[in-house]
Structures are given as C-alpha cells and as structure tokens.
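K.L.:
Give the three-dimensional model of this entry:
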Amino acid sequence: MPPSSSKPLRIASVNTNGVRAAYRKGMGDWLARRDVDILAIQEVRASTDDLVGLLGEEWNILHDPATAKGRAGVALASRSKAAIHRVELGPDDFDSAGRWLEADFDVDGTIVTVVSTYVNSGEADTPKQVEKYKFLDAMLERLPELAEHNERALIVGDLNVGHRTLDIKNWRGNVKRAGFLPEERAYFDKFVGAEDEADYNNGAGLGWIDIGRKVAGEVEGPYTWWSQRGQAFDNDTGWRIDYHLATPKLAASVVNYTIDRAAAYDERWSDHAPVVVDYAL
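P.N.:
From the prediction side, this is the model:
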C-alpha cells in the first residue's frame, strides 16, 4: 500500500557495496526497523532474483544491472508500484547501465520522481576519469528535464564527489584525487547553484537543493562514507558523497534527515551509511 498522507514519505538511500554481503552483515535487521517507503540501492552487484529473495515479495523492485556481471547495479524498492521507470542516460553510445534508474511513484495522488544513481568513482588522469565526466555531463543534461517532468523530483545515491571542503575531513590531502577534483566539484556548483544567480565560470545554476547540506548547515560533514582501512571510521575521517538532491518543491517538504551511522566499526554492513529522509507531502 502507498504510505498514508498523514505519514511522511520515508526515502532511504545506501551504497551496499554488494547487497548479498550487506545482508549477511545485518542490512535486513536495519531495514526491518526503519519503516522505509522507498529504498534506493547502489552497488547491488547481484541479480534481481537475489534482491527479491533478500528483501521479500512485499517489496516492488526495479533493478538495472551493470553490463559487466557483478559490478555496479542500482535498484529502487518500494511499497507501491512505480507508474513508469527509465534507465537511459546520456547519448546512445554511452553505457550508463547499472548507474541510473528513474521511477515515478504515486503517493496518495502525488507523483514523486526518484532516481537511484551510482556515479563512476573515476581516477585522475585516466580513462576512468573521462567516463566519470561523461556521466556528470549527462546529468547536467538530464537534471533540467527531470525538473520539467515533475516539480517533486529527487536524485539519491552515491555521487562519488565531495562538493565542498566541509564534505571531506582530510580535504587538503585529496585535492588532486578523484572525488575532490576542482573539475568535479564545479559540476556540483552547477547542480545546486541558484537559478537566478549567474556564476562567472558556470553560468546560472540548476537550482537543485542538497538536502544534507541544507539540514546540517555550515559544519564539517556529517559524513556518509569511511575507508575500511586504518582507523578512518573510528576517527570519523570520512567523506560526504551520498546525497539527496531535490527540486525546491520537494526540498520544502523535508521534515527529517538522518545518516544511519553504525554505532561501532564491527556493526557496519557497508562502508557507506544509509541516508534516510522524511518528506511530508
């Protein structure tokens, strides 16, 4: 059943780093207690049958696997069926399989468009970075179309870029690494820049709202990803690379934003933490 109009729409997003491994480590327990209406998953790295078997038949599941088996993969699981879904992004010769999944959901008569996306991680000065820029270029083209399609649209997922110095604990040591390159961050300046304020380098922004930064304000983090190496998690040396980017109409309905950071390193079921947001439609 669709969520009741008296209850906010709860949308959660997480990069599972392999959904089967995440379930073995406790993802199912987290999901059972979180009362999620729409769940966006990145790095599924499993089959649709695997997803159905793990989540259960009470979920309606859309899944776009990567071209290469066992890589990437994005999914949307919901309590109500999507009215329509799309997976194409960018030009015909661009392979976005497993990285972009859009769906329209009817929530008590209100249509909400949700995108689960997994942006390429990239690697500075390599072909991998070229592919990342192709993906970000395709997003630049698609975001205005999404906003035109529906004034309540949302892009969630692992976008693999820390937009500002507030988004990475050790930003000085990462200015030449993929994920914090000036060229990557400029795309995010464009995504969330105001439509009525032109930037010298980027022109007018697209006007999308970064919900995490809007709620947290001008503070460090809060982070959503920590390296598995060393003491990164224990020391909170993280990156904020998992986002909810919303159109202004949808952003105005946010009533709660939470990063479900594990209580301890050995309680993690992914190197990312889920981002859970309530929208009072």
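K.L.:
only C-alpha atoms for contact and neighbour calcs from this point on.
P.N.:
Fine.
K.L.:
which stretches of this protein form strands?
P.N.:
With DSSP state E as the criterion, the chain has strands at 9-15, 38-42, 60-64, 74-78, 82-86, 100-107, 110-118, 153-158, 198-199, 203-204, 209-210, 242-246, 254-259, 275-279.
K.L.:
got these as a markdown table, with distance to Glu183 and mean neighbour count columns?
P.N.:
Listed next are the strands of the chain as a markdown table, based on distance: least, Cα to Cα, whole Å; neighbours: other Cα atoms under 10 Å:
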| stretch | distance to Glu183 | mean neighbour count |
| --- | --- | --- |
| strand 9-15 | 24 | 26 |
| strand 38-42 | 24 | 26 |
| strand 60-64 | 28 | 22 |
| strand 74-78 | 25 | 25 |
| strand 82-86 | 28 | 15 |
| strand 100-107 | 21 | 22 |
| strand 110-118 | 18 | 24 |
| strand 153-158 | 18 | 26 |
| strand 198-199 | 15 | 14 |
| strand 203-204 | 15 | 16 |
| strand 209-210 | 19 | 21 |
| strand 242-246 | 19 | 26 |
| strand 254-259 | 27 | 17 |
| strand 275-279 | 26 | 20 |
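K.L.:
And this one, please, so the two structures can be compared:
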Amino acid sequence: MRVVSISVNGLKRAAENGFFEWMKELDADVVCVQDLLARTYEFDDEIFHPEGYEAYFIDGENPEDGGVGIYSRHFPKAIMYGFAYEPADRQGRFIQADFDNVSVAAMLAPCALGDDDKQAEKDGFMNAFMEHLQKTLRKRRQFIFCANMQTAHLVTDASSKYHKMEVSGFLPHERAWFDEVFDSLDYVDAFREVNKEKKQYTWWPEWAKGWRKQAGWRTDYQIVTPGLRNVILDGYIDSGTRFSDHAPVIMDYDIEM
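P.N.:
Predicted structure coming up:
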C-alpha cells in the first residue's frame, strides 16, 4: 500500500502544473492533499477526478483556511469529515477514509508563522488533536494520519539557522507535543522509522529565501498507530516536485487494501 501526503497550496494550480499526471505515475493507493484553497464545488470538473481514483474533499468557511482531500484507488467503507473539534471542522482541516484494514486521514494544522495572534488557535488545535490521538489508541483498527503539522519536531528536522530562533513551528512547547505523541503515546513517525538522515526537509519558507536548499523544515508527516510500526516498508521525500513550496512524503506499507 503506497500512501502519499502533499500540501499543494492550491489544488487548481497544482493540477495545471501536472499534479495528476505525477500522481498516476507514482502508482499511489491513497493520496492525501492539504491546502486545497478552494470550495469543494470548484472541483466538479473532470480534471480533478482522474480515472481510477475516488475523490473526497472538505473545505472551510474561508477557502484561505486550506481545506483537505483524499484520493483513493479503493472505495472506502466510510468517510469521516472532521474529528469533532468545532474550529477545525468549520475550517475543513480533517477528512478520514476507512478501509478494511486501516484508516487514512488528511489533516492540516493552522499556521501561525509570522502571525503571533494565531498561535493560540494553533495550540488549541494541537491540544484537541492530542485528545483525538489518545482516543484513537482505544479503537480496534490501525490509522495513518497524513498531516501538514506546520511544525518541525527535532533539530534534525530544521535547518540550523532556525535552532536559536523563536518562531512558530519550532517553539519548545510545539516540539514537546511531538515528544508526547511519539514517546509517551508510542505513535510512529513513519518517515523517521526508515530514514534517520539530516536535512530531510519538506517545506522551504519563502521568507527565508531557501527554496530547495538548506533553509528548510520537515513539517509534513505520516503519523501511524503503534500497530503499524512493523509494516512500514520504505519511504522518501520527493523534493524534486514543484507543485508548491512543500514536497510530498511517500510511504510504502505492507498492508492489503
């Protein structure tokens, strides 16, 4: 099972730049897309429904909030829109597809970089999602959360120029959130399970003028439940794409759909 997570910063623009051709060549089973930047009704055109894939979207009251979607080569048993946290559900930040053996979710955390007033909103979201992760552990199925978390976890996940900067996305309490998820709750950072190398970035802030060079962060994750640790086969970051300032995270799992 191949699962892809990518933040496109506008699905329309990504489509114009060959996103769906790339997706087909990748032969992915499930593609989780963040930052749609449009209303769901704007995706009625056949270009947004490539042959062989089912498409599901959720948007927010304000398209600028992002919106997320899931493309799947397999019909899901159910689709869940939101995770019962009203601000995030209203902003279209979470969608989940349930299959026979696993559930896959696309998620987009709020961004507070360069806007201190939004840090409280981001922290509220992260706290609510932490509660959701705790509840998820009690369920009798496995989960893959494909997320643009707008945060880098370890010092190896951010360029050294940010290590002494106090900026949203690399604040101590934000990084401690990941410590609790991966250490206390025993969730797995799927990419880091197969790749321990430095400079594995998925996002290059334009304000840092480090496009695809060293001034990057790894803010895009596939967070999986503990029961999937031993079925992670391989994974990589496709830094050669040019659909947005984010690179996709591509993971292969030994899971039958």
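K.L.:
Minimum distance to Thr48 of the first structure: which of the strands of the first structure has it?
P.N.:
Ranking the strands of the first structure by proximity to Thr48 of the first structure (Cα to Cα) places strand 60-64 first, at 6.3 Å.
K.L.:
matching residues in the second structure for that closest one?
P.N.:
Matched against the second structure by TM-score structural alignment, strand 60-64 of the first structure falls on residues 54-58.
K.L.:
Can you give me the neighbour number for the aligned partner of Glu21 of the second structure in the first structure?
P.N.:
Aligned counterpart of Glu21 of the second structure in the first structure: Asp29 (TM-score structural alignment). By the criterion of other Cα atoms under 10 Å, Asp29 of the first structure has 10 neighbours.
K.L.:
Same question for Asp234 of the first structure.
P.N.:
By the measure other Cα under 10 Å, the count of residues near Asp234 of the first structure is 12.
K.L.:
Also Asn235 of the first structure?
P.N.:
For Asn235 of the first structure, the neighbour count with other Cα under 10 Å is 10.
K.L.:
got it, and Phe94 of the first structure?
P.N.:
13.
K.L.:
Skipping its backbone neighbours, what lies nearest it in space?
P.N.:
Using Cα to Cα, 6 or more residues apart in numbering and skipping residues adjacent in sequence, the residue nearest Phe94 of the first structure is Lys134, 8.0 Å away.
K.L.:
The one you found -> the second structure?
P.N.:
When the second structure is aligned by TM-score structural alignment, Lys134 of the first structure is paired with Gly124.
K.L.:
And for its match, the neighbour number?
P.N.:
Applying other Cα under 10 Å, we find 16 residues neighbouring Gly124 of the second structure.
K.L.:
Now do Met107 of the second structure against Gly114 of the second structure, distance only.
P.N.:
21 Å (Cα to Cα, to the nearest Å).
K.L.:
Then Ala208 of the second structure?
P.N.:
In terms of Cα to Cα, Ala208 of the second structure sits 12 Å off from Gly114 of the second structure.
K.L.:
now swap in Arg93 of the second structure and tell me
P.N.:
Counting by Cα to Cα, the gap from Arg93 of the second structure to Gly114 of the second structure is 20 Å.
K.L.:
So for the two, which residue has more residues nearby?
P.N.:
The residue with more neighbours, out of Arg93 of the second structure and Gly114, is Arg93; 29 against 11, by other Cα under 10 Å.
K.L.:
Good, wrapping up.
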